[in-house]
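Visitor: Okay, predicted coordinates and the sequence, questions at the end:
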Amino acid sequence: MAKTAQQPVLVIMGVSGSGKSTVAGVLAGRLGWELAEGDDLHPESNVAKMQSGQPLTDDDRWPWLERVADWIREHTASGTPGIITCSALKKRYRDVLRGEGVVFVFLQGSKEHISGRLASRHGHFMPPALLESQFEALEEPTEDENFISLSVAASPSEEAQEVIERLSLEPKSTGATTAGANRVPGH
């Protein structure tokens, strides 16, 4: 699977702590593609709810998913490659995001491994206590979805390289870019 006729928009997905932002930043730097952090598109009410330790409901997520989908559609309509992070935990969420030229990159890991990562992460609004709800909500991508899966046991650099190789992407040939240099904040 995971083939597209045009330069793709990659949706880096997985539970909180799976490394979406880090892998996306490495990919954006290597490819020279625009990067958007899906979390930046959350309404303030969603951020406040998560900061207080409350999981989001589907009603909370729909406006956010529409913002993410708008970003994706802007890129696919113009044929512009891009990378966006989004947990996209349920199939119905991915159904809102998917389309021609969209490839989901599913970062998979055990609850224990990801929990260890979250315990050492600071400054993010998603508290480690909500990881259980993320795993409960997770519906892994299925054959009818355009995706590749990666184990989070590798380093972010190795994971990014695997994405480039598996999707036959062309790294940018001029000078190195720092990870996330092409990042565009939510709009």
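Guide: Received it, and whenever you're ready, just let me know what you need. Residues are numbered from 1 along each chain as shown.
Visitor: From now on I want contacts and neighbour counts done on CA atoms only, so please keep to that.
Guide: Will do.
Visitor: what about the strands in this structure?
Guide: Taking DSSP state E, the strands of the chain run over residues 9-13, 34-37, 82-85, 102-108, 147-151, 183-184.
Visitor: Contacts for the last one, please.
Guide: Contacts of strand 183-184 with the rest of the structure, by Cα atoms under 8 Å, 6 or more residues apart in numbering, involve 25, 28, 34, 35, 36, 37.
Visitor: which pair in those spans the largest distance?
Guide: For the contacts of strand 183-184, the maximum inter-member distance is 11.5 Å, found between 28 and 37 (Cα to Cα).
Visitor: Of these two, give the one with the bigger neighbour count.
Guide: residue 28 (27 against 22; other Cα atoms under 10 Å).
Visitor: since we're on residue 110, how many residues are nearby?
Guide: The local packing of residue 110 (other Cα under 10 Å) involves 12 other residues.
Visitor: in stretch 29-47, what's buried?
Guide: 29-42, 46-47 (16 or more other Cα atoms under 10 Å).
Visitor: Pull up the distance across that stretch, start to finish.
Guide: 27 Å (Cα to Cα, to the nearest Å).
Visitor: Return the distance of that stretch from the chain's centre.
Guide: 9 Å (Cα atoms, centre = their mean, to the nearest Å).
Visitor: here comes the other one, which I'd like you to weigh against the first:
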Amino acid sequence: MSETSPVLKRNLIVMGVSGSGKTTAGETLARHFGAPFIEGDALHPASNVAKMAAGTPLTDADRLPWLEKIAERLAEADDGPNGVVAACSSLKRTYRRILTAKTKRRTSFVFLDGSRALLAQRMATRKGHFMPASLLDSQLATLEKPGADEDVIRIDLDGDIDAELASAIARIEAEDAEIA
């Protein structure tokens, strides 16, 4: 962490369907806060990657060990000085509960929310990722958008993404400044 980085007092999980920009947004947030970054896609077992690459949607049973691995990584950072930023689709409320069950630290979700047209365009132009654009509709069908009762910051991908991220950072810093 650099001398000028604000301390991130919570964990952030950047969530959204494939192609929403979770890795890019997560790396930006981690860099800003000088926080460790967990790339959820890198923690998928090879069987999940092969299944998705073949165009087959994952089941809840496929996702469970992956979600638990991310949850363990978040909990491992509990005693550190800084929260962690993770990228994970977190498509269902039950998945979000699994992700936050093991950590003692407050965990907020940064929800990258965009139109189907924008997401399809982003997926069509993305290079080198195992998730084919053909699974977008499956992801959108599975997605349970976070409710008002969840700790979430929504980023509108159809707007000015840089401005949306800057606004999210300002909100996180203001809220974290109030935490002793």
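Guide: Sure, I can see it. This structure is a prediction, so every number in the text was calculated from the model and none was measured.
Visitor: Report the TM-score for the pair.
Guide: Once superposed, chain against chain, the TM-score is 0.85 (TM-score structural alignment, normalised by the length of structure 2); 165 aligned residues with a Cα RMSD of 1.7 Å.
Visitor: In JSON lines: the contacts of strand 183-184 of structure 1, plus distance to residue 134 of structure 1.
Guide: As requested, the contacts of strand 183-184 of structure 1 are exported to JSON lines (distance: Cα to Cα, whole Å):
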{"residue": "25", "distance to residue 134 of structure 1": "22"}
{"residue": "28", "distance to residue 134 of structure 1": "26"}
{"residue": "34", "distance to residue 134 of structure 1": "27"}
{"residue": "35", "distance to residue 134 of structure 1": "23"}
{"residue": "36", "distance to residue 134 of structure 1": "21"}
{"residue": "37", "distance to residue 134 of structure 1": "18"}
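Visitor: Looking at structure 2, name the residue matched to residue 145 of structure 1.
Guide: By TM-score structural alignment, residue 145 of structure 1 lines up with residue 150 in structure 2.
Visitor: again, but for residue 160 of structure 1
Guide: Checking TM-score structural alignment: residue 160 of structure 1 goes with residue 165.
Visitor: Distance check, the nearest residue to its match once chain neighbours are set aside against residue 14 of structure 2.
Guide: The shortest distance from residue 165 of structure 2 to any non-neighbouring residue, by Cα to Cα, 6 or more residues apart in numbering, is to residue 155 (7.0 Å). Distance, residue 155 of structure 2 to residue 14 of structure 2, using Cα to Cα: 10 Å.
Visitor: Which residues are in contact with each of the two?
Guide: 110, 111, 112.
Visitor: What is the nearest of those residues to residue 61 of structure 2?
Guide: Distances from residue 61 of structure 2 to those, taken by Cα to Cα, are shortest for residue 111, at 23.3 Å.
Visitor: Give the equivalent position in structure 1 for the closest one.
Guide: So residue 111 of structure 2 corresponds to residue 106, using TM-score structural alignment.
Visitor: Pull the number of nearby residues for that match.
Guide: Count around residue 106 of structure 1 with other Cα under 10 Å applied: 24.
Visitor: my read: it touches residue 146, true?
Guide: No - contact criterion Cα atoms under 8 Å: residue 106 of structure 1 and residue 146 do not qualify, at 10.5 Å.
Visitor: Spell out, range by range, the helices that occur in structure 1.
Guide: Taking DSSP state H to define them, one finds helices in structure 1 at 20-31, 44-51, 58-78, 91-97, 111-119, 131-137, 156-166.
Visitor: Mind reading off the mean deviation between the third one and structure 2?
Guide: When you say that, I think you mean helix 58-78 of structure 1. In the superposition with structure 2, the average deviation recorded for helix 58-78 of structure 1 is 1.1 Å (mean Cα distance after the TM-score superposition for structure 1).
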